[in-house]
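A.B. asks: Sequence and predicted model, in that order:
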Amino acid sequence: MADRPEGRRSSRPRIALLTHTFPEQIGEFAFLAPEISRLANDFDVVLIPSQVARANLWPLPPGVWLQSGFSEYRPRWSVMLASLFRAVAFPSTYREMLAFGWRGLSPRVAATVVARASRIMSARQWFRRYLSRSDVDAVYSWWADGFGYGMAWAASDLGIPSVARAHGYEVFDERDRLGRIPFQRETIASFDLIFPVSQAGAAFLSHKFPAAAERIRVRYLGVEPSPGDGLRSTDGVFRILSCSSCIEVKRVELLASGILELAREHPQFKFQWTHIGDGPTLQFARDLIRSAPDMHERCYFPGVLPPSTVRKWMAERPYDVFVNVSSSEGLPVTLMEAASSGIPLVATDVGGNSEIVQDQVGYLLPRDPTPRQLADVLYEFSLLHPVDVQTMSLSAKQVWANQFSADSNYARFVQDLCSVSDDVPNPPR
């Protein structure tokens, strides 16, 4: 599956869309599939993953093509070596090292900065060749990261407009393992328009880069309607659901500690916890649960499930609360999915979580809750009167319909892309 020959194209605008792994049905798939399905109604879309899409590919709708050239180009030794030389010769590489102060002299920081600069260079080289012969009207990166910067730089060289979404890890410095995001200023400046997926992300970027503020516009992601009305428990068992990768920022082990505290403080309380997802911290969470007698019978870890299965579970199984305790976020799609099924929400007050966990929808935890605080909130939820639970459930669905509907949000985004070449302010280059 590849882009059609350059001489053949429809009368519709053509957009090159840079992803990480999509259309492989992992990672971005749950978030991008609804968007691509709608973009394809108005555009010819060329998907360009930065990583080789090998298996379990999403069947592409009419009007969408896969161009795998970039992901095949990057791993070549000759390309990696040339990109490394260009990175070392890139003046911004040394400015980025200096921005870290004395830490920029450490091998860890210096090597990371050079490696990221080489990504920018490899993307710029490939996209300059590709865009010069592809008859693309605009480029769109789903992430405001180094690969996106390289693509936008190449597009600027050729006079092609560029846009990007900005989520969490490419927005907030605490998400970067260096504690600061290298090349972020240049990345934001390289795009004609930046679309953060949360108000929090937009505010952060606008404050950090005021010269770019007029080119930063919030555009929420969206999810489809729930496949069912959603159920609440009726058997006296309080059911807790969470869904995320098991990585440090998601703090699944903190949630496990809160669950243990809940059991210790209220030994007669009947509850079950289900966590959907996998990753390096899952085993630690499992070990915490196993440290307490009989807790393994009340906790269920089904691993990674297909997005359609997750939606079906939310709609057809009785869950009383959905929990997210991340230390940093953009605006989690799983919160949107839970809200569409009418599941009340509990989440830490980080990133854009407060934009969906509104009054009557759930409860915002502090940024760094203790296990005891989490346990207390969950227990308080279990004591709510059924009328209050129903009100909260209806409010969650209303927030989804008003702010996070795929139909509404992607229709607006399509309009943004249609007009991108006409109304973008001139970015500094």
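C.D. replies: All right, it came through fine. Numbering: from 1, shown residues only.

A.B. asks: Could you use CA atoms for every contact and neighbour count after this?
C.D. replies: Will do.

A.B. asks: Specify the residue positioned farthest from the middle of the chain.
C.D. replies: Largest separation from the mean C-alpha position in the chain: Gln268, at 38.4 Å (Cα atoms, centre = their mean).

A.B. asks: contacting residues around Val114?
C.D. replies: Counting by Cα atoms under 8 Å, 6 or more residues apart in numbering, Val114 touches 84, 87-88, 93.

A.B. asks: Trp58 now?
C.D. replies: 23-25.

A.B. asks: Keep only those of the residues you listed that are in helices.
C.D. replies: Residues of the contacts of Trp58 located in helices (DSSP state H): none.

A.B. asks: Now rank these by neighbours and give me the top one.
C.D. replies: Pro23 (27 neighbours; other Cα atoms under 10 Å).

A.B. asks: How about Asp349: what's its closest non-neighbour residue?
C.D. replies: Setting aside the residues directly before and after it, Asp349 is nearest to Arg367 in space (Cα to Cα, 6 or more residues apart in numbering), at 5.1 Å.

A.B. asks: Please confirm that the one you found is located within a helix.
C.D. replies: No. Counting by DSSP: H, G, I helix; E, B strand; the rest coil, Arg367 is not part of a helix but coil.

A.B. asks: Got another one to weigh against that:
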Amino acid sequence: MNRNLILITDTYPFGAVAESFLDKEIPYLSSFFNSIIIVPRNFPAEIEKVERKMPDNVVIDTSLLKYFTNKKIKRILFIKIIVGSILFYKEILKRPKIFFDIRALKKTIYYLLSAYLVKNWVLNFLKQNNSNLSQTLFYTYWLGSSTMGVNLVKKDNNLIKVISRAHRYDIYEDLYIPKYLPFRNESMSINRIFCISNHGMKYIINHYPFLKSICSISYLGVEKPDFISQPSFDSIFRIVSCSYIVPVKRIHLIILALKEFAKKRPELKIKWTHIGYGRLFDQIKKEATSLLSNNIIANFTGYLSDNLFYNFYKTNPIDVFINVSASEGIPVSIMEAQSFGIPVIATAVGGTPEIVTEDVGILLSENPSPEEIANAIEFFIDNPEITKRMRLKSIENWEKNFNAVKNFTEFAKTLKMI
């Protein structure tokens, strides 16, 4: 039975948004383990930096950050990889095309470099702490080079136990150009893989059938809010979206859909609020200003802290939530919307069809036209009774499938027994 958990992250707990899902998970893990050590690899961008209060038995270990910021260590490892890493040349022999694609070659080298950094950190950590490996579990939040790094140590010491969550970017190779993720066998041959969606689990098993016995689904979740969102009772229809403003989220599609809707129904007024920021923030704001007519109000809040985020949903009527992303695991933003009782319009990508059905919203095609999205918005406006039923069903769906108490308690229990 495991008493100690070592959680390797990217930037958590220092990043405001990236990996913020862990805010909901950590309290449950801390109630099942005697001690938790969180080990981030990187500092976030300055705009993302936050401070978090952790449970008493959770410690932040920043020593791995020193490995990833030490240019001398990285330069030495880089040379070792190029000169004589058996793993590197095995990967080249397995996929010879890598050698002729500079992007794939760089990805392979830096993936392996990161894995070696984590491996060296693990070896040093075990040496310094004299850990009881029979009671210790390594948990990598992403199924990537950190997982491989721990696994390289595990190959020489089978007492080490390592599990990983698998989300989206760490699963789907076709998200990349070229369509390739390095060292899949070395990164995935671990004790357990917990996929956040059934879609992701099927993808892994289809591509790597030998992993079927260690793969399972473990949905993320959100906690029960102390309110239920209210619909609009005036002449304005209110839409909310929430995400990073980056290309994969296709926020420009929402703008084009609203432009199309305004032409179809010029007599109706819509207020669209987007919560979140990202590198396309200014560009998207300019597009909204230039393309949307007077009957469409666009509001961009930027990043909202947890308190401001929940206060927004609590104090503003909201009629529908929209997500038109080109790729997803299962969006936590949709879990949150459903917990508030808000129906959803979303694209049928990744695991999204596991949370959005005809009972709780409208599932768009993977690559919807602005007209398709505009028609979905129009449906909610023209069918208030159906929308009312969807609001109730949304809460039921959250309670059944995405309740943090149920999901994270079960997950923590499972980790305890590995």
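C.D. replies: All right, it came through fine. Not measured: the values here are computed from a predicted model.

A.B. asks: can you name the residues of the second structure that stretch 116-129 of the first structure overlays?
C.D. replies: Using TM-score structural alignment, the residues of the second structure aligned to stretch 116-129 of the first structure are 111-124.

A.B. asks: coming back round to it: check the contacts of Val114 of the first structure and tell me the two furthest apart.
C.D. replies: Largest separation among the contacts of Val114 of the first structure by Cα to Cα: Leu84 and Thr93, giving 11.1 Å.

A.B. asks: who touches both of those two?
C.D. replies: Common neighbours of Leu84 of the first structure and Thr93, using Cα under 8 Å, 6+ apart, are 114, 117.

A.B. asks: Do you have the strands of the second structure handy? List them.
C.D. replies: 4-9, 35-40, 58-60, 136-140, 162-166, 192-195, 215-217, 236-242, 269-275, 296-302, 320-323, 344-347, 361-364 (DSSP state E).

A.B. asks: circling back: looking at the contacts of Trp58 of the first structure, which one is closest to Arg124 of the first structure?
C.D. replies: Closest to Arg124 of the first structure, out of all of those and judged by Cα to Cα, is Pro23, at 22.0 Å.

A.B. asks: residue contacts, the closest residue to Ser145 of the second structure other than its chain neighbours?
C.D. replies: Leaving aside its sequence neighbours, Ser145 of the second structure sits nearest to Ala115 (Cα to Cα, 6+ apart; 4.7 Å). Applying Cα under 8 Å, 6+ apart, one finds that Ala115 of the second structure lies in contact with 145-150.

A.B. asks: hmm, try it at 7 Å
C.D. replies: 145-146, 148-149 (Cα atoms under 7 Å, 6 or more residues apart in numbering).

A.B. asks: now it: how far from Leu258 of the second structure?
C.D. replies: Separation of Ala115 of the second structure from Leu258 of the second structure (Cα to Cα, to the nearest Å) stands at 45 Å.

A.B. asks: what's the spacing between Leu308 of the second structure and Asn206 of the second structure?
C.D. replies: 42 Å.

A.B. asks: Same check on Thr414 of the second structure?
C.D. replies: Counting by Cα to Cα, the gap from Thr414 of the second structure to Asn206 of the second structure is 24 Å.

A.B. asks: And for Pro266 of the second structure?
C.D. replies: Distance, Pro266 of the second structure to Asn206 of the second structure, by Cα to Cα: 48 Å.

A.B. asks: Next: Lys161 of the second structure.
C.D. replies: Lys161 of the second structure sits at a distance of 25 Å from Asn206 of the second structure (criterion: Cα to Cα).

A.B. asks: More neighbours: the two, which one.
C.D. replies: A count of neighbours by other Cα under 10 Å puts Lys161 above the other of Lys161 of the second structure and Asn206, at 21 against 12.

A.B. asks: Verify the stated contact: the more buried one with Thr140.
C.D. replies: No. Lys161 of the second structure is beyond contact range of Thr140, at 11.1 Å (criterion: Cα atoms under 7 Å).
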